[in-house]
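**Student:** okay, structure incoming, though there's no sequence with it:
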């Protein structure tokens, strides 16, 4: 049973996450010739305060980009 884990920053809509799960499942099924009902896709959304970029929380990086 293929298990795919995706970690990404929070901020996507439920529709985007749903589409991602469907498209990843389709790709794994096609590439590995695996039955879709055996594929698991786990999506973990990380708060931007818990995601570091160059030693700085992503929330601060995003805020700085918005303010500049």
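**Tutor:** Sure thing, it's come through. From a predicted model like this one, the values you see are computed outputs, not experimental measurements. Numbers count the residues shown, from 1 in each chain.
**Student:** from here on, contacts and neighbour counts on C-alpha atoms
**Tutor:** OK.
**Student:** number of nearby residues for residue 3?
**Tutor:** 12 (other Cα atoms under 10 Å).
**Student:** correction: residue 64
**Tutor:** 10.
**Student:** just the element for it, please.
**Tutor:** Taking DSSP states H and E as the definition, residue 64 sits inside helix 58-67.
**Student:** got another, please set it beside the one above:
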């Protein structure tokens, strides 16, 4: 059973997340030969002020 953890900025709609997890699940099943019921996708939403790249917070960009 693959478990996929995704971290992304907060703010996407439920519909966007629905489409995303469907696409991730489909790709996982196609590439690993597993059933959709065995694929877990965990989305962790992160505030821009809690994420930095290159020493700069995303909320400051």
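**Tutor:** Everything's here; your move. Computed from a predicted model, the values in this text were never measured in an experiment.
**Student:** which outside residues touch the helix holding residue 64 of structure 1?
**Tutor:** Contacts to helix 58-67 of structure 1, defined as Cα atoms under 8 Å, 6 or more residues apart in numbering, come from residues 48-53.
**Student:** please identify the buried residues of it?
**Tutor:** 58-59 (16 or more other Cα atoms under 10 Å).
**Student:** give me the three-state assignment for the residue nearest the centre of structure 1.
**Tutor:** Centroid check for structure 1 by Cα atoms, centre = their mean gives residue 8 as the closest residue, at 4.0 Å. Three-state assignment for residue 8 of structure 1 (DSSP: H, G, I helix; E, B strand; the rest coil): strand.
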